[in-house]
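Novice: Sequence first, predicted coordinates after that:
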Amino acid sequence: MANIEWGKVVGTHGVRGELKVQPWVDFPSLLPKVRALYLDGVPYEPVGCRKHKNVVLLTLRTVDDRNRADALRDKTITTPREDIDLGEGHYFYSDLYGFDVFDRRLGHVIGVLDRVEIFPGGDVYVVRYEGREVMIPIVPAFDGGVSLEDRTVTVTTIEGMLEDDED
C-alpha cells in the first residue's frame, strides 16, 4: 500500500528541536498517533504536535536540538497508509483514487477518480471521463458522498460540466 505524505519540514521553532511542518493533510493531529514517521526513509517517533499560525509544530523523540531539526529541513514526512486508522467512515483522498464516479443526474458511472487537487478556493475531484480530465468541485451542490464499501464516489454534475471545451 502507498505512503501518506503528511507535509514538508519548512523550518525549526525554538532551540529544542521542534519542526515547523507545512501540513498536506486536513488532520495533522494524527501525527503523534502513528508509530513512526519517515523522513528520507529514516523512522522517527512522533511525541507531539500543535498548530501554530499556518504550520504545525512537530516534536520527534530523537530530534532534541535546533541543529538536528535544521538537518531535516525540506524533507517530506511520510508514513505507510496501513499504519493509520482514521476510524469508521473516514478516509484520505488518496484512498479514493481508482473509485468509480457515479453521476446522479445522468444515472450512471461517468468515469474513474484519478486524483484530488487542492486549491485555496476548495478541493476538486479530477475524473477520467472519455479520455480526458474533468474537474468537479467537492462542495455540497456537486458532492453526493463516498461509499468505501462500493468503491464509488457520487457526484451531481450540471449541464455543460462534462462537455469538451475545445470544440
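Specialist: That came through fine.
Novice: contacts, neighbours, all on C-alpha from now
Specialist: OK.
Novice: mind checking the SS state of the spatially most central residue of the chain?
Specialist: The chain has Val25 as the residue nearest its centroid, 4.5 Å off, counting by CA atoms, centre = their mean. At Val25 the chain is in coil, as set by DSSP: H, G, I helix; E, B strand; the rest coil.
Novice: need the contact list for it.
Specialist: Glu5, Trp6, Gly7 (CA atoms under 8 Å, 6 or more residues apart in numbering).
Novice: With Gly48 instead?
Specialist: Gly48 sits next to Leu31, Pro32, Leu58, Thr59, Leu60 when contact means CA under 8 Å, 6+ apart.
Novice: this is the other structure I want to compare:
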Amino acid sequence: MGKKIVIGKIVNTQGIKGDVRIYPLTDYKERYEELEYIYIEGIDDKFEIENVRYKKELAIIKFKGLNNINDVEKYKNKYIYIDESQLRKLPEDTYYIFDLVGCNVYDEDNNLIGKLIDVIQNTAQDIYVVERLDEEDREKTKKVMIPAVEEFIKKIDIKNKSIIVHLIEGMLE
C-alpha cells in the first residue's frame, strides 16, 4: 500500500443521517468533490464518498453505507487520508508541503544551513521554518524563518531533498 496523505480532520457529525463535518487541511477544499473514496485514521478500509457539500469553512461528507449518526460518531477527531496516487498534479514550481519538509537547506555557497521542518502559510507568502544547530552550543537548535519568495528561494530540488536560498544580513540571527 502506498503513502497516505492527510487532507482533513473529522471534527463532528452533521445531523442524524451519517454525515460528518470535515475541517479541510488543503488549500483547495473543493477537491473532496473529485474523490471517490478516502481513508480514516486507524482503518485500512476505503470509505466511499456518496455526497459532498459545504458549510462555511467545512466540508460535509456522506459516506456510502453509513446512514445514521451512530455509524459515524466513532470517527470524530480522526484524520482523513488519500492515497498518494489521488494527489492533484501541481503546476510547475509548486510543491506539496510534505515534499518540502525534511529538505536540507543550503546557502548559495553550498553551506548547510539546516533542515526545513515546517511551512507557515499566511496571506502574504509562505514562510519556511528551518531548524539549524546553534553555532555556540552544538547541542541546541535554532529556528530560522525564511520567506518563500523568489528573492530568497533560488532552487528547490525535491528529488534530492535540497533547497538553495539567498541570505541577507541578519537573516540567520
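Specialist: Sure, I can see it. Here the structure is a predicted model, which is why all the values come from computation and not from measurement.
Novice: got the contacts of Gly48 of the first structure as CSV, with secondary structure columns?
Specialist: Converted to CSV, the contacts of Gly48 of the first structure look like this (three-state DSSP):
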residue, secondary structure
Leu31, helix
Pro32, helix
Leu58, strand
Thr59, strand
Leu60, strand
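Novice: does whichever residue in the second structure pairs up with Arg115 of the first structure sit in a helix or strand, and which one?
Specialist: Counting by TM-score structural alignment, Arg115 of the first structure lines up with Asp118 in the second structure. Assigned by DSSP states H and E, Asp118 of the second structure belongs to strand 112-120.
Novice: Strands along the first structure, start to end?
Specialist: Using DSSP state E, the strands of the first structure run over 3-13, 18-23, 37-39, 42-44, 46-52, 55-60, 76-80, 100-103, 108-117, 124-129, 132-137, 143-147, 152-155.
Novice: In the fifth one, which residues are buried?
Specialist: Right, strand 46-52 of the first structure. Pro46, Val47, Gly48, Cys49 (16 or more other CA atoms under 10 Å).
Novice: cool, and the longest one?
Specialist: Residues of strand 3-13 of the first structure classed as buried under the neighbour-count rule (16+ other CA under 10 Å) are Ile4, Glu5, Trp6, Gly7, Lys8, Val9, Val10, Gly11, Thr12.
Novice: Neighbours of the closest residue in space to the last one that isn't next to it in sequence, how many?
Specialist: It stands for Thr12 of the first structure. Counting by CA to CA, 6 or more residues apart in numbering, Thr12 of the first structure lies nearest to Leu19, which is 4.6 Å off, once chain neighbours are set aside. Residue neighbour count, defined by other CA atoms under 10 Å, stands at 27 for Leu19 of the first structure.
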